[in-house]
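Chemist: here's a sequence, model it:
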Amino acid sequence: MNIAKHMEAVFVVALAAAGSAHFVADQLPQAQARPAAIQDSSIATETRMAVVVVKGKRPGAGKPVVLAARSGAGSRI
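Modeler: As a prediction, the model looks like this:
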């Protein structure tokens, strides 16, 4: 298919897509962003050190995580 032959149709489709996207975007409500609440326990002072607690499971739970096999060759084209 020769794209230069159908450029008018491509332009009309792109124009229709942009127009409909604009119409849909006008219907969306505006984002209501507000700053995060800062807790007193997370602020360091001269007598107290700030502490960060990270909760979550370890990804391997005792097993080593293998990101890439070293035995195989690189990508083949």
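Chemist: CA atoms for contacts and neighbours, from now on please.
Modeler: Will do.
Chemist: give me the number of residues near residue 2?
Modeler: Residues lying near residue 2 (other C-alpha atoms under 10 Å) number 6.
Chemist: how close does it get to residue 10?
Modeler: Residue 2 sits 12 Å away from residue 10 when distances are taken as C-alpha to C-alpha, to the nearest Å.
Chemist: what sits against the residue nearest to residue 51 when sequence neighbours are not counted?
Modeler: Of all residues not flanking residue 51 in the chain, residue 42 sits nearest, at 6.5 Å (C-alpha to C-alpha, 6 or more residues apart in numbering). Residue 42 makes contact with 50-52, according to C-alpha atoms under 8 Å, 6 or more residues apart in numbering.
Chemist: structure for this one too, so we can compare:
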Amino acid sequence: MNIAKNMEAIFVAAIVVASATSFATAAVPAMHSAAPVAAVAAKADTSKMQVVTVSAKRLTAAEKAAL
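Modeler: Next up, the predicted model:
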């Protein structure tokens, strides 16, 4: 199918869709919040922080090659 022949129809269809979308969204009221909510950053409690200790030996070059 030759798209060049149908470019006018494609353009008109795109304009119709864009116009319908703009009219449909124009009727929707904008959402306004009553008051902005302040973001409160939680302070990290380091006394309860989980710590992982790995007590394994590292692989030698020969062991790495065997994998």
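Chemist: TM-score for these two?
Modeler: With the length set by TM-score structural alignment, normalised by the length of structure 2, the two chains reach a TM-score of 0.51; 44 aligned residues with a C-alpha RMSD of 2.4 Å.
Chemist: that older thread, redo the contacts of residue 42 of structure 1 as CSV? Include distance to residue 19 of structure 1, secondary structure and neighbour count.
Modeler: Output for the contacts of residue 42 of structure 1, formatted as CSV (distance: C-alpha to C-alpha, whole Å; DSSP: H, G, I helix; E, B strand; the rest coil; neighbours: other C-alpha atoms under 10 Å):
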residue, distance to residue 19 of structure 1, secondary structure, neighbour count
50, 51, coil, 10
51, 51, coil, 10
52, 48, coil, 8
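Chemist: nearest to residue 24 of structure 1 among those?
Modeler: Nearest to residue 24 of structure 1 out of the contacts of residue 42 of structure 1 is residue 52 (C-alpha to C-alpha; 42.0 Å).
Chemist: show the contacting residues for that closest one.
Modeler: Shown in contact with residue 52 of structure 1 (C-alpha under 8 Å, 6+ apart): residue 42.
Chemist: now do residue 22 of structure 2
Modeler: By C-alpha under 8 Å, 6+ apart, no residues touch residue 22 of structure 2.
Chemist: let me know the helix or strand that it is in.
Modeler: In the assignment (DSSP states H and E), residue 22 of structure 2 maps to helix 7-26.
Chemist: what's that helix aligned against in structure 1?
Modeler: Using TM-score structural alignment, helix 7-26 of structure 2 lines up with residues 7-26 of structure 1.
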